[in-house]
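Student: next input, structure requested:
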Amino acid sequence: MAQVQVSSPAPVAMAARTAPARRRHPWLSPLVPVSPQARWVLGLSFFVLFFAVWAVVTLGGFVPRTFLADPLTMAREGMTLFAQYNFIGDIGMTVWRVLGGFVLAAVLAVPLGILMGAYKAAEAFFEPFVSFCRYLPASAFIPLLILWAGIGETQKLLVIFIGSFFQIVLMVAVAVGGARKDLVEAAYTLGANSRGIVKRVLIPGAAPEIAEILRLVLGWAWTYVIVAELIGSSSGIGHMITDSQALLNTGQIIFGIIVIGCIGLVSDLVFKQANQRLFPWSSI
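Tutor: From the prediction side, this is the model:
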């Protein structure tokens, strides 16, 4: 007589109980995605709440305006920067420095990271030095870079390059080295050589993660450029912040910080959209 196996009703009952709870409270359920519209609403809500608290604290007199300007004063000082001090030129100069140093670092770091991730001998040769340099703060090199390159644009590009290069190298190496071994073995079985493995398996498999690494490091590059502009600079957002600090103009300081955040947010969204279009399979 054929035996009929009856599955336990426990998993089915548990799923039946959790499904209504997930439908009732989707935002409180772990790993449950939200719609794009809800994501925009939630993101904007935080900014609204942040500015509301800021306005209450400053306009209500809880904090002296010398130490923290209110949103209205900050907006007026921002208009003054654009109207009288050519702040748009400072923004353009800072953006150029960030992109110049970051692109230079990425062009050199990504191939080296792929080499280290693909070949363990290369990783053993480069990894100790790269890890050593990764912990060195880029700002510590500024005195030496001023001696070597002066206070011109080369010095600022090199600060961003040093701060970004070693981070990208090590993170790309980890991404490439974490490739699925079954895909590599399958490629060898189909007759691929070592160069073909790197070109057709390792690089395509790690490409979405490499793009995400570049997006993250671009955010770090913005911190390095401000540090570079705080010392020995006659233009840029960091230079404006330094001048405003000497005048105790917290409105202009806050406006400069907010401008940096807005530019970073826009670049982050552009990077995300580009990554989704270039690597649509990564979001599946």
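Student: please make it C-alpha for all contacts and neighbour counts, starting now.
Tutor: Will do.
Student: what residues does the closest residue to Glu153 other than its chain neighbours make contact with?
Tutor: With sequence-adjacent residues excluded and distances taken as CA to CA, 6 or more residues apart in numbering, Glu153 is closest to Arg97, at 7.7 Å. Residues near Arg97 by CA atoms under 8 Å, 6 or more residues apart in numbering: Glu153, Lys156, Leu157, Val225.
Student: do Ala69 as well
Tutor: When contacts are counted by CA under 8 Å, 6+ apart, Ala69 touches Thr58, Thr250, Gly251, Ile254.
Student: do Val57 as well
Tutor: By CA under 8 Å, 6+ apart, the residues touching Val57 are Val63.
Student: next SSE downstream of the strand or helix carrying Ser45?
Tutor: Using DSSP states H and E, Ser45 sits in helix 36-59. Note on helix 36-59: by DSSP H and E, the next helix or strand toward the C-terminus is helix 71-84.
Student: okay, angle between that following helix and helix 36-59 too, please.
Tutor: Orientation of helix 71-84 against helix 36-59 (axes from the mean of the first three to the mean of the last three CA atoms, to 10 degrees) gives an angle of 100 degrees.
Student: would you do the same for the sequence below? I want to compare the two.
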Amino acid sequence: MSPAEGLTSTARTRNLTQETRGRSDWPELPIRPAPSARRWLAPGREISSAARWVLRTVSVLAPLGAWVALSATKAVDPTFLPSPVAVWQAGVEMARSGELLTDTMASVRRVLFGFGLALAISVPLGFAMGIWRWALALLEPAVGLVRYWPASAFVPLLIIWLGLGEPSKLMVLVLGVVFFNILMVADVVRQVPRRLLEVSSTLGAGPGVLIRKVVLPHALPGIIDAARVNAAAAWNFLVIAELFAATSGLGYRIIRSQRFLQTDRIFAVLVVIGVIGIVMDVGLRLLRDRAGRWTV
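Tutor: Sure, this is the predicted structure:
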């Protein structure tokens, strides 16, 4: 070893010793505290299956318990808030007379036809707006304007145009759902990663293959979720649709019961609508999970 190399090695050793001595003066790192009982507040934290079912049960029993308590204590006049027992009896009476089944079938038929027609219109248009910029520029201004027009405001026009039959009632549901669903579907399609499209194009996929095998599979779960949200809106507009010239339907039964102050029947019909809505929601959720198993 040359003298110069020896001096260099000695200097390096001296520097390392100084750095080590300086690091010994550094403050100790803070000790991470043990997870506290508030860790369930962490965003996105998973919960067990048992906890999930307990919370779901509480979400149902808590409002029901409040309802029973208000009825038992007579805090609210039974004319305005009937007891759960009275509502059950009213529902049984309507079921025995056959009117509940008739009204339910009429309303379900209207929702299925009206909501199905709204999906048949909105999904292709929203899909086109999400894929092609020219379709977005062409359709978004008109859709964005018309969606602020309340569907109930079209009732007089629909009666003039289509009469008092079923077509006018179905069109109320269509107008109440179609424009919102168009924009929701367009947003879902636009969320397809651009890099995924670029890679597929690089590998030789043409426009048709991109739409069928990349965009549609990726967007399908979101499209079904949009349908889940707007299915509830369809039931809301059903009551409006059955306000005029209807002789059957759950909305019609609510209006008729309101005239005679039969609040127990109104609550019974609301329970039926809620049960049907839950069945539709669960069905669409299962379809979403099956169509988008790759997202789980």
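Student: mind putting the contacts of Ala69 of the first structure in CSV, neighbour count, secondary structure and distance to Ala10 of the first structure included?
Tutor: Below are those laid out as CSV (neighbours: other CA atoms under 10 Å; DSSP: H, G, I helix; E, B strand; the rest coil; distance: CA to CA, whole Å):
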residue, neighbour count, secondary structure, distance to Ala10 of the first structure
Thr58, 18, helix, 57
Thr250, 22, helix, 62
Gly251, 24, helix, 62
Ile254, 21, helix, 57
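Student: element containing the aligned partner of Gly126 of the second structure in the first structure, please.
Tutor: The equivalent of Gly126 of the second structure in the first structure is Gly113 (alignment by TM-score structural alignment). Following DSSP H and E, one finds Gly113 of the first structure within helix 87-118.
Student: for the next helix or strand after that helix, name the packing helices and strands.
Tutor: Where DSSP H and E defines the elements, the next helix or strand beyond helix 87-118 of the first structure is helix 120-134. Under the contact definition 3 or more CA pairs under 8 Å, 6 or more residues apart in numbering; DSSP states H and E, helix 120-134 of the first structure sits against helix 87-118, helix 153-177.
Student: and the shortest one, which stretch of the second structure?
Tutor: Spelled out, it's helix 153-177 of the first structure. Going by TM-score structural alignment: helix 153-177 of the first structure matches residues 166-190.
Student: quick one: what's aligned to Pro71 of the first structure in the second structure?
Tutor: In the second structure, Pro71 of the first structure lands on Pro84 (TM-score structural alignment).
Student: what's the neighbour count on its match?
Tutor: 16 (other CA atoms under 10 Å).
Student: ok, it - contacts?
Tutor: Trp67, Val68.
Student: mind redoing it with 6 Å?
Tutor: Listed by CA atoms under 6 Å, 6 or more residues apart in numbering, the contact set of Pro84 of the second structure is empty.
Student: check the gap between it and Phe260 of the second structure for me.
Tutor: As judged by CA to CA, to the nearest Å, Pro84 of the second structure and Phe260 of the second structure stand 19 Å apart.
Student: please spell out which residues along stretch 105-117 of the second structure are buried.
Tutor: Across stretch 105-117 of the second structure, burial judged by 16 or more other CA atoms under 10 Å covers Ala106, Ser107, Val108, Arg110, Val111, Phe113, Gly114, Phe115, Gly116, Leu117.
Student: what's the counterpart of the fifth one in the first structure?
Tutor: Under the alignment defined by TM-score structural alignment, Val111 of the second structure is paired with Val98 of the first structure.
Student: returning to that earlier point: so how far is the helix holding Ser45 of the first structure from its chain's centroid?
Tutor: Between the centre of helix 36-59 of the first structure and the centre of its chain there are 22 Å (CA atoms, centre = their mean, to the nearest Å).
Student: now it on the second structure. Mean distance?
Tutor: If you overlay the two and look at helix 36-59 of the first structure, the average distance to its match in the second structure is 1.8 Å (mean CA distance after the TM-score superposition for the first structure).
Student: quick check: buried residues in that helix?
Tutor: Residues of helix 36-59 of the first structure classed as buried by neighbour count (16+ other CA under 10 Å): Trp54, Ala55, Thr58, Leu59.
Student: distance check, the aligned residue in the second structure for the second one against Ser168 of the second structure.
Tutor: So that's Ala55 of the first structure. Correspondence of Ala55 of the first structure to the second structure, assessed by TM-score structural alignment: Val68. Distance, Val68 of the second structure to Ser168 of the second structure, by CA to CA: 40 Å.
Student: what does Val279 of the second structure give?
Tutor: From Val279 of the second structure over to Ser168 of the second structure the distance is 26 Å, taken as CA to CA.
Student: more neighbours, those two?
Tutor: Higher neighbour count among Val279 of the second structure and Ser168: Ser168, with 23 against 12, using other CA under 10 Å.
Student: which residue lies nearest the spatial centre of the first structure?
Tutor: Taking CA atoms, centre = their mean as the criterion, Leu216 is the residue nearest the geometric centre of the first structure, at 2.4 Å.
Student: what's it aligned with over in the second structure?
Tutor: With TM-score structural alignment as the criterion, Leu216 of the first structure lines up with Val229 in the second structure.
Student: tell me what angle the helix or strand that contains its match forms with helix 99-131.
Tutor: Val229 of the second structure is located in helix 216-241, with elements delineated by DSSP H and E. Helix 216-241 of the second structure runs at 140 degrees relative to helix 99-131, counting by the same axes, to 10 degrees.
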